[in-house]
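Asks: Just to be clear, the model below is a prediction. Sequence and coordinates:
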Amino acid sequence: MGLPIMQASTLAVFLEPPVEAGGYGFSPLQLAFFTLTAWIGIICAQLWGCSFNDKIPLWVTRRRGRPWHTEYRLANTIPPCIILPIGLGIYGAGLEFHLHFMMLARASFMIWLSALLLLPICYNYIIEYFLHNPVEASMALNSYRVSLGLLSIFVVTHRKSAVGVGWMWGMGALFVLPVDVP
């Protein structure tokens, strides 16, 4: 969840400067409208989750013919694990090569959609795994998620100046791949 926080908190830095300065010249109102991509991603993730977060693991259980295992929930992570690195790569390339803002909007949608598809799956998996300590497990996951999300903001400016904006997001996509691939 740290990547969407990082993306949302840096929107003004990349989109509001004038075109001559390398930005997109967005007004505050245009920037606010751009954040609708996040809301659309959130809504789509909620609709997908309500429809499939229980159906897919139950289908895997029936297909394998075994009793329920907590790990069957992880079958839902396949689509977002493909979408997230692609969205990060498109976002970085869009900023680096100053592509049309709709490419950035599409990438922003993909980042938010995939991150918010993964979040409830991870919570359900961890809560089911630590069934006797659900509050402690949830607090640990929240602490990890929020602290890394907030810390990433402090790293962004140094990373951007060291490798450029395209590679900053591209490295995020590359760092996500080993975590996502089983």
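Replies: Arrived safely, thanks for sending.

Asks: use CA for all of it now, contacts and neighbours both
Replies: Fine.

Asks: Quick one: residues contacting the residue nearest the centre of the chain.
Replies: By CA atoms, centre = their mean, the mean C-alpha position of the chain lies nearest to residue 115, the distance being 3.0 Å. For residue 115, the contacting residues are 1, 3, 4, 80, 84, by CA atoms under 8 Å, 6 or more residues apart in numbering.

Asks: Check it against this one:
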Amino acid sequence: MQSQINLNTNWLLIKLSLILSFFPLLCFGNAGSSMMYFGLLHCAILNIFIGIAESIVLKKFKLSNHTWLIIIANYISAFIGLYFIAPYFSTITGNEGFWWGGKNDNLGYGLKGFFVGMAASFIATLIIEYPIFYLALKDRSKKNRLLGPFFIANFITNVIMTLVYYWIIVG
């Protein structure tokens, strides 16, 4: 009975997250951009699911880990990557407003700047998260096997998030 309740709760959280992830596409007006709102959702809620997904990838490679530490790693790297690294590199390559696209309607958005910012953010993510993923390993004797699965987990989640952000921009 308890596992049925947990399963129902997990599905409810997944459905709620999906609904909330599409909410920014409906936001119009001058209070902010859909890119900004999704970034806030990403930093507030989606990092939990990203951390769980990355933890599952590690477990598929027989690297048992503390999921909560991987979730913390994602919060730290998302905050630094999305609010400092990506906007900085996006700006120096020609996009003067990573979150705003230079206009409220995203029509003048510098996609080159967006992709450079997201790539720089991915590299920063790898640097920031690796030590925390190492600490998350339950069996540190397997540390030599961590790099490949760590890269795969982060590559998958970063590509998905970049595609979602791109989809929001080009809408």
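Replies: Good, I have the coordinates. Computed from a predicted model, the values in this text were never measured in an experiment.

Asks: what's the TM-score here?
Replies: The TM-score (TM-score structural alignment, normalised by the length of structure 2) is 0.37; 101 aligned residues with a CA RMSD of 4.8 Å.

Asks: Would you mind measuring from the residue nearest to the centre of structure 1 to residue 30 of structure 1?
Replies: For residue 115 of structure 1, the distance to residue 30 of structure 1 equals 24 Å [CA to CA, to the nearest Å].

Asks: on that earlier part again, tell me the secondary structure at the residue nearest to the centre of structure 1.
Replies: When classified by DSSP: H, G, I helix; E, B strand; the rest coil, residue 115 of structure 1 comes out as helix.

Asks: Look up how far residue 82 of structure 1 lies from it.
Replies: For residue 115 of structure 1 relative to residue 82 of structure 1 (CA to CA), the value is 11 Å.

Asks: same question, residue 125 of structure 1
Replies: For residue 125 of structure 1, the distance to residue 82 of structure 1 equals 19 Å [CA to CA].

Asks: Between those two, which is the more surrounded one?
Replies: The neighbour comparison of residue 125 of structure 1 against residue 82 (other CA atoms under 10 Å) goes to residue 125, with 18 against 15.

Asks: So which residues of structure 2 form strands?
Replies: With DSSP state E, there are no strands along structure 2.

Asks: longest single helix anywhere in it?
Replies: The helix spanning the most residues in structure 2, taking DSSP state H as the definition, is helix 111-136.

Asks: could you say what helices and strands that one packs with?
Replies: Helix 111-136 of structure 2 sits against helix 67-80, helix 86-92, helix 147-170, with contacts defined as 3 or more CA pairs under 8 Å, 6 or more residues apart in numbering; DSSP states H and E.

Asks: redo that, cut-off 7 Å
Replies: Judged by 3 or more CA pairs under 7 Å, 6 or more residues apart in numbering; DSSP states H and E, the packing partners of helix 111-136 of structure 2 are helix 67-80, helix 86-92.

Asks: Which one, of the ones you listed, ends up nearest to residue 127 of structure 2?
Replies: With CA to CA, the closest approach to residue 127 of structure 2 among these belongs to helix 67-80: 8.9 Å.
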